[in-house]
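Chemist: Generate a structure from the sequence data that follows.
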Amino acid sequence: DKSSFSQQTLMELLIEDLEYKELICGEPSEHRDISEWNGIELDANDEVVTIDWGYTFESRISGTFNIQWLPSTLLDCVLETKMFHGSIDTAQLPRQLQSLFIHNNNFIGECSIADLPETLEYLHAFRNKLTGTLDLTTMPKRMKELDLGSNAFHGTLCLKHLPESLTALWVTDNRLSGSVDLTSLPHEMEALGLGVNDFCGETDFSRLPSTLLHLGVECTSLSGEIFRSKMDENFDLLRERSQVRVV
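Modeler: Here you go, the predicted structure:
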């Protein structure tokens, strides 16, 4: 039961299997308190609320990231482009987590949308090695951006019950298939990336949100007509190697 562990112990377990972890916590002989670790932010109670090991952090850090040891107090977690590997058991994520950026890594296995924290607003997990099917009908109600592009997800995709808070969804470059229903997308949606998948069939584009600025259907077998007069003047459409027409 990790609730009995101190924040210091949890963080040490979290990075236990990383290469070059001394770039985070210093040499073992230093016994640094987590308040002195790099890329860590604590709140007034000395509890971890932010982990930021992103693009600008040391690129040499790599290895197995033991996600099950993330402190329950964590709000924001950035692990971009570090060649981290391991699995993403979403049921073990901190239940008040608001953002998780784990793109450009080597995480494997399934990513259960149903088990994500209800507080989550941003999940960027593109360019990993995640697999399985995607049930987007169980997405957290506060979700604003979900990017699962460039993985190996398969199966069909239901877009009929997305949360109204969602402004951007990318599933580009996976192995998804079947038809897609675009008639009940969130009213404030700005970006939808469906390209480079095996989606197929005649598609009703007549009820796209007027707020939509980007739509990707490239390299699919989708067909149908998009009425440019109904779209924003800055609307960007990627439709190469599809049968989608603009009228």
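
Chemist: CA atoms for contacts and neighbours, from now on please.
Modeler: Fine.

Chemist: what comes up buried for the lengthiest helix in the chain?
Modeler: Ranked by number of residues, the top helix in the chain under DSSP state H is helix 7-14. Buried residues in helix 7-14, counted by 16 or more other Cα atoms under 10 Å: 7, 8, 10, 11, 13, 14.

Chemist: for the first one, what are its contacts?
Modeler: Going back to what we said before, that points to residue 7. Residues in contact with residue 7 (Cα atoms under 8 Å, 6 or more residues apart in numbering) are 47, 48, 71.

Chemist: closest to residue 39 among these?
Modeler: Taking Cα to Cα as the measure, residue 39 lies nearest residue 48 of those, at 10.6 Å.

Chemist: quick one: the closest one from residue 37, how far?
Modeler: In this view, residue 48 and residue 37 are 11 Å apart by Cα to Cα, to the nearest Å.

Chemist: got it, and residue 215?
Modeler: Residue 215 is 41 Å from residue 37, by Cα to Cα.

Chemist: What are the boundaries of the helices in the chain?
Modeler: Using DSSP H, helices in the chain cover 7-14, 22-25.

Chemist: Show me which positions of the last one end up buried.
Modeler: To tie it back to what came earlier, the one meant is helix 22-25. Judged by neighbour count (16+ other Cα under 10 Å), helix 22-25 contains these buried residues: 24, 25.

Chemist: excluding its backbone neighbours, what's nearest residue 141?
Modeler: Spatial nearest neighbour of residue 141, chain neighbours left out: residue 163 (5.2 Å); criterion: Cα to Cα, 6 or more residues apart in numbering.

Chemist: which residues touch the nearest residue to residue 113 once chain neighbours are set aside?
Modeler: If the residues on either side of it in the chain are set aside, residue 113 comes closest to residue 139, at 5.8 Å by Cα to Cα, 6+ apart. Applying Cα under 8 Å, 6+ apart, we find residue 139 in contact with 113, 114, 116, 162, 163.

Chemist: let's see this one next to it:
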Amino acid sequence: MLPVACLLVEIFDTQDPFRNFHSARQDALMHLFFESISESGRQACRENSTHICFWHGITCEHGMIVRVDYQKFREGNFNLCALPHTVEKLIVNVCNQHYLIEIRSLPRQLKSLFLVDNRIFGRPELTMLPPEIETVSLSKNRLTGPIDLTQLPSTLSKLHLNKNRIVQSTVWYEDLPRYFEKISLGGNTIGEVRCTDPEKATNWKLRFDGVKPENVH
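Modeler: The predicted structure follows:
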């Protein structure tokens, strides 16, 4: 039996095989993305359109998905691992999502990630974030850590991990990204934040929001 992506290719005009292949592959991936969403939820997203680019919550450029945005949509779990790598902004806030976080499976072109106020659990492997990510917000979930602030992507500027279930005596960091503005850690149980190399410790201790300045080294 042929893979789903190959079967879908046959329904497209064959005058542009390269474009047809990528469109079929994208549709196959998005089918997996919505696989655990209720039928009523999928119907609400379709809005009477069969083309994925016209579905509610989906934004495309030149036929490729670049943004996925669902808020207060409680119709089941989205399969984030199935998203095409063309997605640059992902927002799934207050959607009652309940699954193990898998950072390494996120779209590689992702620049903004918002998974706020869900029930997502597990350890966020921050060293595995997409290479061009700029903003990450995982606030108000059930993440447990431990977390590691070393080898973060050089493009990262904001990281929100507040109001989770992280219990850690020492959070280590090193070589923070050049344009790094703030990391929110409040609402967890964290003893201190410490640089792996004392000579490179940051002078801007307030960037570690939720941790007392005297506990940042």
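
Chemist: Could you quantify their similarity as a TM-score?
Modeler: The TM-score (TM-score structural alignment, normalised by the length of the second structure) is 0.77; 191 aligned residues with a Cα RMSD of 2.8 Å.

Chemist: re earlier: closest one of the buried residues of helix 7-14 of the first structure to residue 135 of the first structure?
Modeler: Distances from residue 135 of the first structure to the buried residues of helix 7-14 of the first structure, taken as Cα to Cα, are shortest for residue 14 (28.5 Å).

Chemist: where's the closest one relative to residue 25 of the first structure, distance?
Modeler: Residue 14 of the first structure is 12 Å from residue 25 of the first structure, where distance means Cα to Cα.

Chemist: ok so, going back, more crowded one of residue 48 and residue 37 of the first structure?
Modeler: residue 48 (23 against 15; other Cα atoms under 10 Å).

Chemist: Could I get the helices of the first structure in CSV, plus columns for distance to residue 128 of the first structure?
Modeler: Output for the helices of the first structure, formatted as CSV (distance: least, Cα to Cα, whole Å):
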stretch, distance to residue 128 of the first structure
helix 7-14, 20
helix 22-25, 23
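
Chemist: Quick one, which of those helices gets closest to residue 193 of the first structure.
Modeler: Nearest of those to residue 193 of the first structure, taken as Cα to Cα: helix 7-14 at 33.0 Å.

Chemist: which bit of the second structure covers the closest one?
Modeler: Mapped onto the second structure using TM-score structural alignment, helix 7-14 of the first structure covers residues 26-33.

Chemist: how distant is that stretch from the center of its chain?
Modeler: Counting by Cα atoms, centre = their mean, to the nearest Å, stretch 26-33 of the second structure is centred 17 Å from the centre of its parent chain.

Chemist: after superposition, how close is that stretch to the first structure?
Modeler: Taking mean Cα distance after the TM-score superposition for the first structure, the mean distance separating stretch 26-33 of the second structure from the aligned residues in the first structure is 1.1 Å.

Chemist: Nearest residue to the middle of the second structure?
Modeler: Centroid-nearest residue in the second structure: residue 113, 4.1 Å away (criterion: Cα atoms, centre = their mean).

Chemist: Aligned to it, what sits in the first structure?
Modeler: Matched to the first structure by TM-score structural alignment, residue 113 of the second structure sits across from residue 100.

Chemist: Now for that match: which residues touch it?
Modeler: Residue 100 of the first structure sits in contact with 76, 77, 78, 120, 122, 123, 124, where contact means Cα under 8 Å, 6+ apart.

Chemist: do the same with residue 126 of the second structure
Modeler: 103, 147, 148, 149, 152.

Chemist: Could you do residue 81 of the first structure as well?
Modeler: So residue 81 of the first structure contacts 54, 55, 59, 102, 103, 104, 105 (Cα under 8 Å, 6+ apart).

Chemist: Which two of the contacts of residue 100 of the first structure have the greatest separation?
Modeler: Going by Cα to Cα, the pair spanning those furthest: 78 and 120, at 13.5 Å.

Chemist: neighbour count winner among the two?
Modeler: residue 120 (24 against 18).

Chemist: Could you measure from the spatially closest residue to that one that is not a sequence neighbour over to residue 153 of the first structure?
Modeler: Ranked by Cα to Cα, 6+ apart and with sequence neighbours excluded, the top spatial neighbour of residue 120 of the first structure is residue 98, at 4.1 Å. Distance, residue 98 of the first structure to residue 153 of the first structure, by Cα to Cα: 23 Å.

Chemist: cool, residue 35 of the first structure as well?
Modeler: From residue 35 of the first structure over to residue 153 of the first structure the distance is 38 Å, taken as Cα to Cα.

Chemist: Residue 63 of the first structure pairs with which position in the second structure?
Modeler: Residue pairing (TM-score structural alignment): residue 63 of the first structure is matched to residue 76 of the second structure.

Chemist: coming back round to it: and residue 35 and residue 153 of the first structure? which has more neighbours close in?
Modeler: Using other Cα under 10 Å, the more surrounded residue of residue 35 of the first structure and residue 153 is residue 153, with 24 against 15.

Chemist: quick one: what's aligned to that one in the second structure?
Modeler: Mapped onto the second structure by TM-score structural alignment, residue 153 of the first structure lines up with residue 166.
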